[in-house]
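S.K.: Curious how this folds, go ahead:
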Amino acid sequence: MSEAIGGYVHDGATVALEGFTHLIPFAAGHEIIRQGRRGLTLVRMTPDIIADQLVAAGAVEKMIFAFTGNSSVGSLYAIRRAVEQAEPRPLHLEEYSHYGLLARYQAGAADIPFMPVRSYAGSDLPEVNTNLRKVANPYADDLETFVVPPIQPDVTIVHAQRADRYGNIQAWGILGPQQEAAFAARHVVAVVEEIVDDDIIRRDPNRTTIPGFAVDAVVECPRGTHPSFAQGYYDRDNTFYRGWSAISKDPAALQQWLHDWVYTVENHQDYLRKLGDSHFNDLIPHPHLSEPVNYGSTR
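M.R.: Presented below is the predicted three-dimensional model:
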């Protein structure tokens, strides 16, 4: 992880951290903090606790997003302080709808100048985001439509369940904009629960969401999304989410948490050792297998 983050996340970079509800790359975010990165533009469809931590650590100067909050549990007070009071430093916001940001990724992946998005008609967002503009329909003179510009992050970081040694990434559950964000980026770092034999990936090719040719680095990091979850591996740590608001609300408590769980922890393995194996006893899901698929062949 330290090599991947050190090699692809640089000061001033535009960094997409994607994972929607689950597969949120917390371990990668902590390594960004640990390495002391500054001046980042954070792109994330739903910035939650990991964004709050990055902002509190002074790593982020701009956030491009669609929704931010502590997953319906509470507010993110480090982000609020940065926006409202410029503490620890100012935070600039660039807000879209969920589909608007997805369309930016799609335009970036296709390397086209813009993507039309009809849903901004009647919205207040164009009043606060000058990137939301209208263009004439070349096929009908009386119609205009909103468009968004492409985004091509310097690096996209995703977390997934598994990959092979070539970087073919397989994920299941809610995927969100992982694939689009990866294809739009100049570099991709994929963090996975496990690296598996090539044959496991080849036996189920349709589950490959990001092919190896698009991936620059693969990091095996079990339980690397905690307190988020990885479908089928471990559940969300709701106790952590419910407790975060009190930590986030108190700047001193938040800095102490970063000291105890990020700065003085060498890596995610040390983080897990500090949590203890028993912490996950109630987070291991019951098996719920899908039916096998017959990829029959004449050979």
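
S.K.: Going by C-alpha atoms from here, please, whenever you check contacts or count neighbours.
M.R.: Noted.

S.K.: give the contact list for the nearest residue to residue 99 once chain neighbours are set aside.
M.R.: Of all residues not flanking residue 99 in the chain, residue 117 sits nearest, at 7.9 Å (Cα to Cα, 6 or more residues apart in numbering). Contacts were defined as Cα atoms under 8 Å, 6 or more residues apart in numbering; by that measure residue 117 touches 99-100, 103, 145-148.

S.K.: Pick out whichever of those sits closest to residue 184.
M.R.: Of all the contacts of residue 117, residue 103 has the smallest distance to residue 184: 10.7 Å, by Cα to Cα.

S.K.: can you give me the strands for the stretch 101-250 of the chain?
M.R.: Using DSSP state E, counting those that start in this stretch, the strands of the stretch 101-250 of the chain run over residues 115-116, 133-136, 144-148, 155-163, 169-170, 188-195, 208-210, 217-220.

S.K.: Here is the second sequence; please produce its structure so I can put it next to the first one:
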Amino acid sequence: MTSLVEPNRPRFTDVEGLAALVGSGDVFGVGGHHFARLPIALLRAIAGSDIKDLRYVCWAGGLPLELLLEADAVAEIDLCFSSLDIFGLPPRFRAVAETNAVPVRDWTALAMIQALRAAQQNLPSMPFQLPQGSDMLARVPGALAAPDPVAGTETGFIPPLRLDTFVVHAQRADESGNVQIIGPRALDFAMAGAARQVLVTVEEIVPVGALRHDGRQSILTRNQVSAIALAPSGAYPASCLPFYVTDYQALSGAFAAREAPLADTLRLPSEGVPELVQDAAKIRAETALATPALAQGEKKASIDEIIAARIAAELDNDSFASAGAVSPLANVAYRLAKATHAPDMIIATMSCGHLDIAPSPMILSLIESLDCETAVAHAGGDDTYSTYYQAGAVTHEIVGAAQVDRRGRVNTIALRKRDGGLIRLPGQGGMADVANMHRDYLLYVPRHSVQSLVDDVEIASSARGLLTQNEREPMGYRTGEALVFTDLCVFRLDRSSRELIVIETMPDITQQQIRDATGFPVSFDADCRQIPLPSNDTLDVLRNRIDPLGLRRLEFVSAKERGALIAEILAADRIMVERCIAAQTAGG
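M.R.: From the prediction side, this is the model:
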């Protein structure tokens, strides 16, 4: 492809200079991940530059897409997932998707990775494992199933996904243009390799040779970079470690101010990044572990705690558990298991970007920085797919589902309203792929109802299409359990009938209650039993060691209750961060 990169020497400019390089109609990719290393300053400049008709291409939509939609800069959307994390579904994305004002194409993560790799490697197509059991193959643009030319096995193939422009924020660049990325890389390297021009903002520009002195880092070499702008605090209010953590208070205020333009509410304060947010980035894991938790004041085990403990019981020392994009319950359950009965298990967070973390406390502002510190290695989404997911090395990944049918198929894309309109959901992320790749397929439905447990989903965004040992072994996948956890019971996907059957009930829940709340005829296992309550020791570790803010509760409240709970969590988060800063300062 034609590149705008000068031979081995990127151009140095300012943020406005980078924004001027973006053209209307560009196929446009954004780097970073969740609320980490998002190029907010550059995106604000692009949004204010009257750019139009961008084709937005990224694994995630989220905050960057909201900024560009607000500016009416987007004509098409290609993604796998869009969420504002604890703040819920992005309103602008939902609005354009539900009205079809902007076409949305849903990709599987693996298809997008392989399409980017095809562009990066100048190949006409790339193969990928089919998302068996789901409806996703027909939704991915250009994807098709065909016999592999060597083995004859039906395989997915995807054409190149070429980008005109890729924008990313990074920690540092040296004076010759090499760019340093610390922490998880998301799809940054694959997207940079697929792009005609790569535009980078950085916190610092350092002398040539200085990057050699840093530890765990990735380098985007200067011949891959088109232009660089110095933009201190350029990711704020998202994070850029080790400079500052995500400012959840600022994000909460920005999302609450619905009448004010997002580009204005996300503006860096005149005094710069708040000192608390900078100091939080320096807190070490041992300090957080030693800081006493706030009293949660609950004696009896709540349903979220019962489910978290029950999921944790599925894990052992041989487990490799991956926490997805927005899964507080899974994150709590994994850490609880590792902190109690499964110390040798591996946990990967930030969509497998932090590998083999320690079970640090889930203090909202510190989760990313503590996981970044304690992780054995950092990775990108593209290489973890190859190394772990596709290899069948991951044993567990539990994710929430809006709708599950009697065959265990999931819908996280859209629901049809009674009037025929759509309710847009976040998307399947990577679940269409990994539902088959993981040994154990675990789902949770926080509110069991006839709307969430249905006879047939409208769109099968993911499914356990390969269920039996005979189906799984030829693909190189291990055979394990397929379970669905709800606030009423636990289902198992039976390998003979290929339908859900109740194997456990929640305490004090009757079989008739489950039948009445389920949208398909319910079968109960002959050995169906009641789930035992967590022990006091388990609850103590869960409440005080693992989840001192009670983040797990976010998945079990209604949309109306969510705002008040977030406010409560943010207040407690600030107190915990201030305590940790004081403890670390006192300790030198």
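
S.K.: TM between them?
M.R.: Put the two chains on top of each other and the TM-score (TM-score structural alignment, normalised by the length of the first structure) is 0.83; 270 aligned residues with a Cα RMSD of 2.2 Å.

S.K.: re the thing from before, name the nearest of the contacts of residue 117 of the first structure relative to residue 227 of the first structure.
M.R.: Out of those, the member with the shortest distance to residue 227 of the first structure (by Cα to Cα) is residue 99, at 25.8 Å.

S.K.: mind putting the strands of the stretch 101-250 of the first structure in JSON lines, distance to residue 249 of the first structure included?
M.R.: As requested, the strands of the stretch 101-250 of the first structure are exported to JSON lines (distance: least, Cα to Cα, whole Å):
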{"stretch": "strand 115-116", "distance to residue 249 of the first structure": "38"}
{"stretch": "strand 133-136", "distance to residue 249 of the first structure": "36"}
{"stretch": "strand 144-148", "distance to residue 249 of the first structure": "34"}
{"stretch": "strand 155-163", "distance to residue 249 of the first structure": "27"}
{"stretch": "strand 169-170", "distance to residue 249 of the first structure": "37"}
{"stretch": "strand 188-195", "distance to residue 249 of the first structure": "30"}
{"stretch": "strand 208-210", "distance to residue 249 of the first structure": "37"}
{"stretch": "strand 217-220", "distance to residue 249 of the first structure": "33"}
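
S.K.: Go through those strands and pick out the most buried.
M.R.: strand 155-163 (a mean of 28; mean count of other Cα atoms under 10 Å).

S.K.: Mean distance between that one and the second structure after superposition?
M.R.: In the superposition against the second structure, strand 155-163 of the first structure averages 0.8 Å from its aligned positions (mean Cα distance after the TM-score superposition for the first structure).

S.K.: how about that strand, aligned to which bit of the second structure?
M.R.: Mapping strand 155-163 of the first structure onto the second structure (TM-score structural alignment) gives residues 165-173.

S.K.: what does stretch 56-71 of the first structure give?
M.R.: Counting by TM-score structural alignment, stretch 56-71 of the first structure corresponds to residues 70-85.

S.K.: Report the distance from that stretch to the chain centre.
M.R.: 15 Å (Cα atoms, centre = their mean, to the nearest Å).

S.K.: That one: end-to-end distance?
M.R.: Taking Cα to Cα, to the nearest Å, the first and last residues of stretch 70-85 of the second structure lie 19 Å apart.
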